[in-house]
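>>> fold the following.
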Amino acid sequence: MISRKILLLLITVVSTVFGSVGCSLERNFEVEAKVPASVMRTQTKRANVPYVPTPQRVVEAMLELAQVNSNDVIYDLGSGDGRIPITAVQKYNARRAVGVEINPRLVQESRTNAQKIGVSDRVEFKQQDLFQTDLGDATVVTLYLLPNVNLRLRPKLLKELKPGTRIVSHSFDMGNWKPQQVVRIRGRTLYLWVVPEQIPTNLTS
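Model (predicted):
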C-alpha cells in the first residue's frame, strides 16, 4: 500500500510536469499569434521545398544546357547557398545573376560566398518568396524545386519572361509543357524549355 507521503509526492510531480507543459504550449501559441499570416504562409511554402545542394558538375551542366553567355541575366529560384548564380558569373561570364531564397541564413551564406570569390558586384541575393519575385529582366531561369511547385510556377514564368528566355529545371518537369531538350548527367535529369512567342492557353492555367 502506498504511504500518504509517497502519494503526495507523486501528485506534486505530476502537477509540476503538466503545469510546465501547459505553460510551454501557451507561450508557443502566443508567439504564433504574433507572426503575420503572410510570414506563416511563406514558411509553409518554403517547408515544401527542402534545401538539397546541387552537385557542382550538375550546376555547370545546367548553365551549359542554357548556353549562358556574357549577355545573360540569370535568376535562380530557390538559390540555396548561391552556387548557381556565383558559377554563372564566375565561370560563364554572365552579365548579372540573381538568387532568390526565402531562408535568411542561406541568403547570408550566399552573400558571403560571393564576396569571398570576388563576384558580389554582379551577383545579388534576395530574401524573397519566389512567387513574388519580378522576373521581367531574366534571360535564363534555373530551378531545383518540386513537381507541384514547378506547375504552380509555370503560369508566372510564361507571363513574365520574354520570348526566347531559357528555363532549366533540375530533376522535375512542367507537366504537359514539353521540354525542348532533356539531358542526363550523373544520374540526374535536366530539362530545358524556351519561352515561345505564342503561348498555348493550356499552359497558362
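
>>> going forward, measure contacts between C-alpha atoms and count neighbours the same way
OK.

>>> pull the number of nearby residues for residue 46.
Neighbour count for residue 46, taken as other CA atoms under 10 Å: 17.

>>> where's the residue positioned nearest the centre of the chain relative to residue 158, distance?
Most central in the chain under CA atoms, centre = their mean is residue 78, positioned 2.2 Å from the mean C-alpha point. Residue 78 is 18 Å from residue 158, where distance means CA to CA, to the nearest Å.

>>> swap in residue 33?
37 Å.

>>> what does stretch 129-141 contact?
By CA atoms under 8 Å, 6 or more residues apart in numbering, the surrounding residues in contact with stretch 129-141 are 42, 66, 68, 72-78, 100-102, 153, 156-157, 160-162, 164-168.

>>> before we compare anything, build this one as well:
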Amino acid sequence: MILGVLVIILVSLVIVALCISFYITIFGGGPFVPTPMKAVEKVLKHANIKKGNKLYDIGAGDGRFLHIAEKVYGAKATGFEMDPFVYTFARIRQIFFGWKGKMVRANFLKHDISDAKIVVCYMLPKTLAKFQKKFDKELKKGTRVVSYAFHIGDWKPKKIIPKRGKISKIFIYEI
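Just a heads-up that it's a prediction; the model follows:
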C-alpha cells in the first residue's frame, strides 16, 4: 500500500517536472540543447575575451560557456537559465568543477546587462529577435555579441565564422 502511494507520488512529480520543462521550452527561449565543447571553445576564442571582462551567457544551460570563459580566459561570467532542472544541473556541475561563475535562474529580460563586454547565446532565431531589442537598449558601444548557429534579427554581423564539420556558423556582432 505505502509503496503504491510512493510510486504514484513519484510519477506525479515526474509528470509535473516534465510539464514545467515543456512550458519553459515553448514559452521561454527554446529547448536545452548542449553546445558541443569544440564549439564552445571556438565561440569563446572568437569572442576576444580579455581577463576580467564581464561575460553573460543567455540561456546558459549546463554552464559550459561560463566554466570555460572563467577558467581559460579569466572572464567574470554570469549565466541566465530559466529551466529549474537545467539550472540545478548547472549548479551541480559548478560545485563539482569548482568554477565561480554566477548562475541566475531567471529570465534575463528582467535583468540589467549594461555592464557586459561580451554576450554569448545559442537560441532560436525568433527568441534572438526578441533579445535584439534589449541588446539595442542596454549594451554599450564596443560590446561583442556572439551567437552560435543563428543570426540575430536584422543586425549585420561584423564577422561570420563558417560552419566546419559539426560546428555550426558563429555570428559575431559589435555594438
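
>>> for the two chains, what TM-score is obtained?
TM-score of the superposed chains, computed with TM-score structural alignment, normalised by the length of structure 2, equals 0.81; 154 aligned residues with a CA RMSD of 2.1 Å.

>>> where in structure 2 does the host helix or strand of residue 64 of structure 1 align, residue-wise?
Following DSSP states H and E, the helix or strand that holds residue 64 of structure 1 is helix 56-65. Aligned using TM-score structural alignment, helix 56-65 of structure 1 spans residues 37-46 in structure 2.

>>> tell me the contacts of the residue in structure 2 that the residue nearest to the centre of structure 1 lines up against?
Aligning on TM-score structural alignment places residue 78 of structure 1 opposite residue 59 in structure 2. Each residue near residue 59 of structure 2 by CA under 8 Å, 6+ apart is listed here: 29, 79-82, 121-123.

>>> try 10 Å this time
28-33, 79-83, 86-87, 104-108, 120-123 (CA atoms under 10 Å, 6 or more residues apart in numbering).

>>> what's the neighbour count on the equivalent of residue 181 of structure 1 over in structure 2?
Per TM-score structural alignment, the equivalent position to residue 181 of structure 1 in structure 2 is residue 159. Close neighbours of residue 159 of structure 2, defined as other CA under 10 Å, add up to 13.

>>> for structure 2, what spans make up the helices?
Here structure 2 has its helices, by DSSP state H, at 2-27, 37-46, 64-73, 84-97, 125-138.

>>> closest to residue 175 of structure 2 out of these?
helix 125-138 (8.0 Å; CA to CA).

>>> mean shift between that closest one and structure 1?
Once superposed with structure 1, the aligned residues differ from helix 125-138 of structure 2 by a mean of 0.8 Å; criterion: mean CA distance after the TM-score superposition for structure 1.

>>> counterpart of that helix in structure 1, which residues?
Helix 125-138 of structure 2 lines up with residues 147-160 of structure 1 when matched by TM-score structural alignment.

>>> can you point out the buried residues in that stretch?
Buried residues in stretch 147-160 of structure 1, counted by 16 or more other CA atoms under 10 Å: 149-151, 153-154, 156-158.
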